[in-house]
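In: Need a 3D model of the following:
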Amino acid sequence: MTVRIVVADDQELVRAGFSMILDAQPDIEVVAEAGDGAEAVAAVREHRPDVLLLDIRMPTMDGIEAADIVCAETGCRVLMLTTFDLDDYVYDALRAGASGFLLKDVRRDDLVHAVRVVAAGESLLAPSVTRKLIAEFTSRAVTRSAVPPSERLAALTSREQETLQMIARGLSNAEIAVAMVLSEHTVKSHVSNVLTKLGLRDRVQAVIAAYETGLTVPGRSE
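Out: From the prediction side, this is the model:
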């Protein structure tokens, strides 16, 4: 299956470079490019891509607002681009529904791999830097949910809460299965229940929910 992608960045050379790398892959097709957030939203609405590679900082409409609209309106997966690994916008991008982020100096192979991972419905949570960033931003963020943390977690069984804790640590389903002495199929069911009960889009938002509810404390070794 071919992954259809829109590349959005206000720097033409950067945009063209990413597009050239991705379009050269036999299983990836760049269907459109955009120079700002508004153009990115329009391109997604027109072409219905599988993935939107989206710069965080852009004129007219920034990547945060664009990601919020795209994630609310479509099933397109959003992969954010940032120049700095401690960009203050990263947390807001993840809250908006982005499935992960990449630094703009990402290696060619890592860029292609990231697009394939996100297109497959997974999230970029494995690198330790991602977990550290999420922990940092959630530790200083004010919970915006109208539902108290304890009430949000009350919807989960003890096993599902334990699963959520392990998702927040960046563990894969296979690793969670080993830790909880369960089959991978059972873990997959727990993960699905967590996302459904908490109204979450994917594992990235599950990590954020774990920190915001206090189930996982930033900086604490689980």
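
In: rest of the way, CA atoms for contacts and neighbours
Out: Noted.

In: Leu81 - that's part of a strand, no?
Out: Yes: using DSSP: H, G, I helix; E, B strand; the rest coil, the assignment for Leu81 is a strand.

In: Ala66 versus the nearest residue to it once chain neighbours are set aside, what's the distance?
Out: Closest residue to Leu81 apart from its sequence neighbours, by CA to CA, 6 or more residues apart in numbering: Asp55 at 4.5 Å. Using CA to CA, to the nearest Å, we find Asp55 at a distance of 10 Å from Ala66.

In: Neighbour count for these two, which is higher?
Out: Asp55 (30 against 25; other CA atoms under 10 Å).

In: so who does the more buried one touch?
Out: Ala8, Asp9, Asp10, Asp62, Gly63, Met80, Leu81, Thr82 (CA atoms under 8 Å, 6 or more residues apart in numbering).

In: helices or strands next to the longest helix seen in the chain in the packing?
Out: Longest helix in the chain, counting residues (DSSP state H): helix 184-198. Using 3 or more CA pairs under 8 Å, 6 or more residues apart in numbering; DSSP states H and E, the elements in contact with helix 184-198 are helix 158-168, helix 173-180, helix 203-212.

In: my read: Leu94 touches Val204, true?
Out: Yes: at 6.9 Å, Leu94 counts as touching Val204 under the criterion of CA atoms under 8 Å.

In: Overlap of the contact sets of the two?
Out: Common neighbours of Leu94 and Val204 (CA under 8 Å, 6+ apart) are Gly100.

In: ok, and the closest non-adjacent residue to the spatially most central residue of the chain?
Out: In the chain, the residue lying closest to the centroid (CA atoms, centre = their mean) is Ser99, at 1.6 Å. Of all residues not flanking Ser99 in the chain, Ser123 sits nearest, at 5.1 Å (CA to CA, 6+ apart).

In: Could you also give me the structure for this next sequence, so I can compare it with the first?
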Amino acid sequence: MTVMAMERPVPAGEIPRDRCQAQRVLIVEEHELLQAGLRAVLHGEPWVASCLGVSTADLAWQVARRYQPQLVLVSTSLPGRAGLGLCREFHAQMPHVRVVLMSAEGRVSAALGLVNGAVAALPKQMPTAALVASVKRVAEGGRVFPKDTGPLPVQLSKRELDVLQHLVSGQSNPEMALSLNLSRHTVKQHTSAVYRKLGVRNRAQAASRAQELGLVA
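Out: Next up, the predicted model:
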């Protein structure tokens, strides 16, 4: 297992000048150059004690259990929509970890982030200074989501959102039933509820509407 790490020694007697305690950070990013850039930028911050980097969700979970990070940056474009799944896994298994979703495909809504257990959603194209400031705000206990995300007209349950995400990825009802460990009848009920709440009649319209509302990454 290859783990890219950076660690900054803290001089004895050094007293932090801000509210943010030294953080162990884990970056889960499939693109090695971007991962290295994020590590280099965060490593230079006085509130970052160490910064690890991995490229897959499986490695991320192994590293997290060993090194116990306090802050995790997760790419939403990990293969197989694993980014959102990893976010939910941290929320369920290590609820003390603060997860930041990083997206290159457009904004991630507060609704999508929160229902998956994230406390922030940031575009990968953010200017470096703004990104660092946002991540530090999360480390201090804050939440950071797109400014243009207000109360959404559509309120989906967590299970309905799961169904929507699988629907948008192209899965059939039988495939969704298998993936979500639900009966086909239950999947059909959830799908009908999603259509009704989104005000659409079919899968293509549901996918388009979900993208407009930022309900899927």
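
In: Work out the TM-score between the chains.
Out: Once the chains are overlaid, their TM-score stands at 0.58 when taken by TM-score structural alignment, normalised by the length of structure 2; 141 aligned residues with a CA RMSD of 2.7 Å.

In: corresponding residue for the residue nearest to Ser99 of structure 1 in structure 2?
Out: Taking TM-score structural alignment, the alignment pairs Ser123 of structure 1 with Arg143 from structure 2.

In: For stretch 153-160 of structure 1, grab the matching residue range in structure 2.
Out: Using TM-score structural alignment, stretch 153-160 of structure 1 pairs with nothing in structure 2.

In: just stretch 7-19 of structure 1 next, same as before
Out: Using TM-score structural alignment, stretch 7-19 of structure 1 pairs with 27-39 in structure 2.

In: can you give me the helices for structure 1?
Out: Using DSSP H, helices in structure 1 cover 12-23, 37-47, 63-73, 90-96, 108-119, 128-140, 149-154, 158-168, 173-180, 184-198, 203-212.

In: Make JSON lines out of those helices and add distance to Glu29 of structure 1.
Out: Output for the helices of structure 1, formatted as JSON lines (distance: least, CA to CA, whole Å):
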{"stretch": "helix 12-23", "distance to Glu29 of structure 1": "5"}
{"stretch": "helix 37-47", "distance to Glu29 of structure 1": "12"}
{"stretch": "helix 63-73", "distance to Glu29 of structure 1": "19"}
{"stretch": "helix 90-96", "distance to Glu29 of structure 1": "24"}
{"stretch": "helix 108-119", "distance to Glu29 of structure 1": "11"}
{"stretch": "helix 128-140", "distance to Glu29 of structure 1": "27"}
{"stretch": "helix 149-154", "distance to Glu29 of structure 1": "40"}
{"stretch": "helix 158-168", "distance to Glu29 of structure 1": "31"}
{"stretch": "helix 173-180", "distance to Glu29 of structure 1": "29"}
{"stretch": "helix 184-198", "distance to Glu29 of structure 1": "30"}
{"stretch": "helix 203-212", "distance to Glu29 of structure 1": "25"}
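
In: and of those, who's closest to Val3 of structure 1?
Out: Checking the helices of structure 1 against Val3 of structure 1 by CA to CA gives helix 108-119 as the closest, at 6.8 Å.

In: What is the distance between that closest one and the centre of its chain?
Out: Computed by CA atoms, centre = their mean, to the nearest Å, the chain-centroid distance of helix 108-119 of structure 1 equals 13 Å.

In: Have a look at how far, on average, that helix is from structure 2.
Out: On superposition with structure 2, the mean distance recorded for helix 108-119 of structure 1 (mean CA distance after the TM-score superposition for structure 1) is 1.4 Å.

In: Tell me the buried residues in that helix?
Out: By neighbour count on 16 or more other CA atoms under 10 Å, the buried set for helix 108-119 of structure 1 is Leu111, Val112, Ala114, Val115, Arg116, Val118, Ala119.

In: same deal with stretch 194-213 of structure 2?
Out: For stretch 194-213 of structure 2, using 16+ other CA under 10 Å, the buried residues are Val194, Tyr195, Leu198, Val200, Arg203, Ala206, Ala207, Arg209, Ala210, Gln211, Leu213.

In: same check, this time on stretch 179-196 of structure 1
Out: For stretch 179-196 of structure 1, by 16+ other CA under 10 Å, it's Glu184, Val187, Lys188, His190, Val191, Asn193, Val194, Leu195.

In: Pipe those into a markdown table and attach distance to Thr130 of structure 1 per row.
Out: Listed next are the buried residues of stretch 179-196 of structure 1 as a markdown table, based on distance: CA to CA, whole Å:
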| residue | distance to Thr130 of structure 1 |
| --- | --- |
| Glu184 | 24 |
| Val187 | 23 |
| Lys188 | 22 |
| His190 | 23 |
| Val191 | 20 |
| Asn193 | 24 |
| Val194 | 21 |
| Leu195 | 20 |
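
In: Alright, I will stop here.
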